[in-house]
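**Q** 3D, please:
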Amino acid sequence: MFALMQSTRTHSLHLCVDPATGLKAVIAIHNQRLGPAMGGCRYLPYPDDDTAMTDAIRLAQGMSYKAALAGLPLGGGKAVIIRNPHVENRAALFEAFGRFVDSLEGRYITATDSGTSTLDMDCIAQSTRHVTSTTTAGDPSPHSAMGVFAGIRATAMARLGTDNLEGLRVAVQGLGNVGFALAEQLHAAGAVLLVSDHDPGRVQLAMEQLNALPVASEALVSTPCDIFAPCGLGPVLNSQSVMQLRCAAVAGSANNQLTHLQVADQLETRGILYAPDYIINSGGLIYVALTHQGQDLGTITAHLARIPTRLTEVFAHAQAEKSSPARVAQQLAEKLVYNA
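**A** You can find the predicted model right below:
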């Protein structure tokens, strides 16, 4: 684990066990040069402890890059709680996690993520003030989707020469809170939706409400479309899956879409434009960060509007440098995060 921390330049890793509630939690703080570390808390059934710690570390690094490129005075952090199949008191568990967050004395600010809700954040808020995404602050998912939708339009303009999504085939992989909200916006813009999700109920809802066409999860990557939008969990783009893609661009809300940076080079070689995940999906972080600072909705909306501009700049730099957008985005982020 120390090797991974060194390779990702992660500052610290914090572990907590609370036998009374069954809490087993990890908080990774990647960097605090620009400000306190902020990042969501995942509540998932990890197969083992190492996988949970690895997830926290890699996600925290992405949060540092995301905050820096979004122009936020924040560092990157991430928390994961290893989900037990049998939890007697969920509220008590999250209150215990709140005490864990509070012990870091403001170095880490938590928020919702996969498996957690605004109600869980309310429980955390019983033990610490270093939390956002409460029911009062609001769910960041719609704002994440807004940013991704704007980013898809910018990506379409860069790759297809138009930001009009009418009739474009968009494959949405994952219909969680962000994925479904994105699908709703794409449908309203006239896009043809191809969707997959492990929950058949979510797929059925998309079929009924959005005229979406269902595709088996394992087949969506190779389904012909204009834009492939990964909106689920974990890295979906690897050396094998990239060769199966039949799209013009990849632009979605998922974190850590690439298994490694060389995959971005493969996409570039194949002529598939890649929208770096920690730029296009920064809307949720922007919302929770500015809400935590007490900013109004107008200020937040104006900040969200910068996402497509930043993407367009990265696309232009990548074209000029004959590099992949992912490499350009990483270089820009590292200059900001590490003061290189």
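
**Q** Going by C-alpha atoms from here, please, whenever you check contacts or count neighbours.
**A** OK.

**Q** Apart from its chain neighbours, what residue comes closest to the residue most central in space within the chain?
**A** Among the residues of the chain, the smallest C-alpha distance to the mean C-alpha position (CA atoms, centre = their mean) belongs to residue 255, namely 3.8 Å. Computed as CA to CA, 6 or more residues apart in numbering, the closest residue to residue 255 that is not its neighbour in sequence is residue 277, at 6.0 Å.

**Q** Touching, residue 176 and residue 232? I think so.
**A** Yes: between residue 176 and residue 232 there is a contact at 7.3 Å, judged by CA atoms under 8 Å.

**Q** neighbour count winner among these two?
**A** Taking other CA atoms under 10 Å, residue 176 and residue 232 do not tie; residue 232 has more neighbours (23 against 18).

**Q** Which residue, other than its chain neighbours, is closest to that one?
**A** Here the nearest residue to residue 232 in space, its sequence neighbours aside, is residue 174; by CA to CA, 6+ apart that works out to 4.5 Å.

**Q** Could you check how many residues crowd around that neighbour?
**A** 26.

**Q** Check residue 339 too.
**A** Other residues close to residue 339 by other CA under 10 Å number 9.

**Q** From residue 333, how far off is it?
**A** Residue 339 sits 9 Å away from residue 333, going by CA to CA, to the nearest Å.

**Q** Please identify the helix or strand for residue 28.
**A** Applying DSSP states H and E as the criterion places residue 28 in strand 23-31.

**Q** helices or strands next to that strand in the packing?
**A** Contact partners of strand 23-31 among helices and strands, from 3 or more CA pairs under 8 Å, 6 or more residues apart in numbering; DSSP states H and E: strand 12-18, strand 37-44, helix 49-69, strand 75-82, helix 90-102.

**Q** now with 7 Å?
**A** The helices and strands touching strand 23-31, judged by 3 or more CA pairs under 7 Å, 6 or more residues apart in numbering; DSSP states H and E, are strand 12-18, helix 49-69, strand 75-82.

**Q** Buried residues, the longest one. List them.
**A** I take that to be helix 49-69. With burial defined by 16 or more other CA atoms under 10 Å, the residues of helix 49-69 counted as buried are 52-69.

**Q** this one as well, want them side by side:
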Amino acid sequence: MTAFWTEPDFDDHEVVHVVRDRNSGLMAIIALHSTHLGPGAGGTRFWHYPDPKDGLRDALRLSRGMSYKNAMAGLPMGGGKAVILADEARTKTPELLAAFGDAVEGLGGRYVTAEDVGISEADMVAVSKRTSHVSGLPAPGEGSAGGDPGPFTAIGIYQGIKAAVRHKLGKDSVQGVHIAVQGTGSVGGGVARLLAKDGAKLTLADIHADRAAALAEELGAKAVAADEIMTLPCDVLSPNALGAILDEDSIAKLDTAIVAGGANNQLARAHHGKTLFDRGILFAPDYVINAGGIISVATEYLARRDGVSAGVEEVHQRIANIPERLEEIWSKSDETGTPPDVVADRMAQELIGRG
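**A** Below is the predicted model:
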């Protein structure tokens, strides 16, 4: 692995911690981008990377995104992310999770972890046996904050899509609006179900074609092959799978008015936001629209840390601010002729003391 500070995605990160535990087979990267507002908070991704450099790239990009996400959500948390470099068989053992928990504990509270791709609520419970700096744990009681953050991420994205439809299409409802949803897992599936209740016309795709087909049948939607969704004529494209999907080639083939989804780091490179903007496609900055999950996780963690109770209602109140923040970004973009992603980045950088 090359020196992390020479990577194009290194952004003056405070800590890049490489963890190796031979007994358990753990190889992980924990990146802290900023702790200006509080401990770096962000989930742990468990993924097989044929080239470990891609894992480093993910850790750097995702941790920076978490700094911006937490700041824009008004949370007293910094930005961090962990990536566990899984083997090809994606072997996950109690010993590996314990070693990872020890690594988090070794950072002394500077990093707070939770679920991300490949990591479950049960995995976080296992990690919590080795460190208190963990969230996304089962809710302690009915109506309490806690548990899988995925459904809360979906709620924020759903509300953000409705805001985008109002701003770009001038419609107060998604009834009959054609929305193409890429990814039908916990988040994408949740978004699709919420949109279906409002009468949206849905087309779904997933690398697991059977999962997309099953959800399409449940919702009365249409399923297409994974390689078709990005070029499908639609009103809204909602990417809810992995990131870096928007580059020169893919943007040129888009046939949509809006891109609004929960995938992290959708822009392959920073300048691709302008490419979208120049095409007249409204973009919802991903770290703003997908903040529902971290809002849930942070609310849970801060309440437990401070010995107070926090309810789901508080989480929903914070998530309700997502459309307002997006509208602020789009309005400034309209006024200044600046792409929304640039407007959002500048706002976030001011908040974390890097403006």
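
**Q** TM-score for these two?
**A** Their TM-score after superposition, calculated using TM-score structural alignment, normalised by the length of structure 1, is reported as 0.97; 340 aligned residues with a CA RMSD of 1.3 Å.

**Q** residues in contact with the residue mapped onto the residue nearest to residue 255 of structure 1 from structure 2?
**A** In structure 2, residue 277 of structure 1 lines up with residue 286, judged by TM-score structural alignment. Residue 286 of structure 2 sits next to 261-266 when contact means CA atoms under 7 Å, 6 or more residues apart in numbering.

**Q** Give me the distance between residue 286 of structure 2 and residue 351 of structure 2.
**A** When distances are taken as CA to CA, residue 286 of structure 2 and residue 351 of structure 2 turn out to be 17 Å apart.

**Q** Tell me the counterpart residues of the strand holding residue 28 of structure 1 in structure 2, please.
**A** Using TM-score structural alignment, the residues of structure 2 aligned to strand 23-31 of structure 1 are 26-34.

**Q** Could you tell me how far the matching stretch lies from the centre of the chain?
**A** Average the C-alpha atoms of stretch 26-34 of structure 2, do the same for its chain, and the two points are 17 Å apart (CA atoms, centre = their mean, to the nearest Å).

**Q** how much does it stray from structure 1?
**A** Here stretch 26-34 of structure 2 is compared with structure 1 after superposition; its mean distance to the aligned residues, by mean CA distance after the TM-score superposition for structure 1, is 0.5 Å.

**Q** What lines up with residue 183 of structure 2 in structure 1?
**A** Under the alignment defined by TM-score structural alignment, residue 183 of structure 2 is paired with residue 174 of structure 1.

**Q** State the distance from that match to residue 136 of structure 1.
**A** When distance is defined by CA to CA, residue 174 of structure 1 is 27 Å away from residue 136 of structure 1.

**Q** what's the counterpart of residue 211 of structure 2 in structure 1?
**A** In structure 1, the residue equivalent to residue 211 of structure 2 is residue 202, according to TM-score structural alignment.

**Q** I meant to write residue 271 of structure 2 there.
**A** The pairwise alignment with structure 1 assigns residue 271 of structure 2 to residue 262, based on TM-score structural alignment.

**Q** ok, now which ones touch its match?
**A** For residue 262 of structure 1, the set of contacting residues under the criterion of CA under 7 Å, 6+ apart is empty.

**Q** do the one 5 residues further on as well
**A** Remark: with contacts taken as CA under 7 Å, 6+ apart, residue 267 of structure 1 is in contact with 242, 273.

**Q** Could you do residue 187 of structure 1 as well?
**A** Contact partners of residue 187 of structure 1, counting by CA under 7 Å, 6+ apart, are residue 210.

**Q** hmm, 6 Å instead?
**A** Taking CA atoms under 6 Å, 6 or more residues apart in numbering as the definition of contact, residue 187 of structure 1 has no neighbours.

**Q** Just tell me what it corresponds to in structure 2.
**A** So, by TM-score structural alignment, residue 187 of structure 1 is matched to residue 196.

**Q** how close does that match get to residue 174 of structure 2?
**A** When residue 196 of structure 2 is compared with residue 174 of structure 2 (using CA to CA), they lie 9 Å apart.

**Q** And residue 21 of structure 2, by the same measure?
**A** 50 Å.

**Q** So those two - more neighbours on which side?
**A** Counting neighbours by other CA under 10 Å for residue 21 of structure 2 and for residue 174 shows that residue 174 has the greater number, 22 against 14.

**Q** Make sure that one is indeed in a strand.
**A** No: membership of residue 174 of structure 2 in a strand is not supported by DSSP: H, G, I helix; E, B strand; the rest coil, which gives coil.

**Q** in terms of contact, does it touch residue 200 like I think?
**A** Yes: with contact defined as CA atoms under 6 Å, residue 174 of structure 2 reaches residue 200; the gap is 5.3 Å.

**Q** Map residue 12 of structure 1 across to structure 2 for me.
**A** Residue correspondence to structure 2 (TM-score structural alignment): residue 12 of structure 1 is matched to residue 15.

**Q** What about that match, how many residues nearby?
**A** By the measure other CA under 10 Å, the count of residues near residue 15 of structure 2 is 15.

**Q** Identify the residues contacting it.
**A** 31-32.

**Q** What separation do you get for the nearest residue to residue 97 of structure 1 once chain neighbours are set aside and residue 113 of structure 1?
**A** Nearest residue to residue 97 of structure 1, sequence neighbours excluded (CA to CA, 6+ apart): residue 124, at 6.6 Å. Here the distance between residue 124 of structure 1 and residue 113 of structure 1 works out to 14 Å (CA to CA).

**Q** Okay, residue 176 of structure 1 and residue 227 of structure 1: tell me how far apart.
**A** Remark: distance between residue 176 of structure 1 and residue 227 of structure 1 (CA to CA) = 18 Å.

**Q** can you pull out the helices in the stretch 101-250 of structure 1?
**A** Listed in chain order, the helices found in the stretch 101-250 of structure 1 under DSSP state H, counting those that start in this stretch are 118-124, 141-160, 177-188, 200-210, 217-220, 239-244.

**Q** Would you check the span in structure 2 matched by the fifth one?
**A** Spelled out, it's helix 217-220 of structure 1. Taking TM-score structural alignment, helix 217-220 of structure 1 hits residues 226-229 over in structure 2.

**Q** Show me which positions of the matching stretch end up buried.
**A** Buried residues in stretch 226-229 of structure 2, counted by 16+ other CA under 10 Å: 226, 229.
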